[in-house]
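**Q** fold the stuff below for me.
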Amino acid sequence: MSDFFYLIPISLALGLAGLVLFLWSLKNGQYEDMDGASERILYDDDMPSQ
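**A** Model prediction:
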């Protein structure tokens, strides 16, 4: 039973850290261009060999 006194604060701290990191990524625009990477693969940027 005494293990719960350690596990509950650790789980709350990890949850809070995950929330802070998620909000930080939203603030920095990590989710702005969701289709860019999937469309970029379709473009052929390679130079033709001569």
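**Q** contacts, neighbours, all on C-alpha from now
**A** OK.
**Q** what residues are up against M1?
**A** Listed by C-alpha atoms under 8 Å, 6 or more residues apart in numbering, M1 has no contact partners.
**Q** and it, how close does it get to I10?
**A** Using C-alpha to C-alpha, to the nearest Å, M1 is found at 15 Å from I10.
**Q** got a list of contacts for the helix ranked longest in the chain?
**A** For the chain, the helix that runs over the most residues, judged by DSSP state H, is helix 4-27. By C-alpha under 8 Å, 6+ apart, the residues outside helix 4-27 that reach it are Y31.
**Q** another one to check against the first:
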Amino acid sequence: MASLYLLIPIALVFCAVAIRLLLWAIDNGQYDDLDKEAWRALMDEEPGDTKGDNREPDEPHR
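**A** Model (predicted):
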């Protein structure tokens, strides 16, 4: 029973911090556009220009 006097306030503080972090994330726009990030994982990107690397194969990488 004595441990509940410690655990209940810790749980309440933990819940308050979690709610505060959720509200902060919502206010800062973290949940504004959820679909764009989901589609970005599925879309293919254009391959980059690989012709720009003109190093000799024997040259050490710096």
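**Q** T50 of structure 2 in helix, strand or coil?
**A** On the three-state scheme (DSSP: H, G, I helix; E, B strand; the rest coil), T50 of structure 2 is labelled coil.
**Q** run a quick neighbour tally on it.
**A** 7 (other C-alpha atoms under 10 Å).
**Q** and D35 of structure 2, by the same measure?
**A** The local packing of D35 of structure 2 (other C-alpha under 10 Å) involves 9 other residues.
**Q** residue in structure 1 paired with L34 of structure 2?
**A** Using TM-score structural alignment, the partner of L34 of structure 2 in structure 1 is M34.
**Q** and K36 of structure 2, how far is that from L42 of structure 2?
**A** Distance, K36 of structure 2 to L42 of structure 2, by C-alpha to C-alpha: 10 Å.
**Q** next: A18 of structure 2.
**A** With distances taken as C-alpha to C-alpha, A18 of structure 2 is found 31 Å from L42 of structure 2.
**Q** if you count surrounding residues, which of those two has more?
**A** A18 (12 against 8).
**Q** picking up where we left off before, secondary structure element for the match of L34 of structure 2?
**A** Using DSSP states H and E, M34 of structure 1 sits in no helix or strand.
**Q** thinking again about what came up before, quick one: average offset of the helix or strand just after the longest helix of structure 1 versus structure 2, please.
**A** Sequence order places helix 36-40 as the next helix or strand after helix 4-27 of structure 1, per DSSP H and E. Aligned to structure 2 and superposed, helix 36-40 of structure 1 gives a mean residue distance of 1.4 Å (mean C-alpha distance after the TM-score superposition for structure 1).
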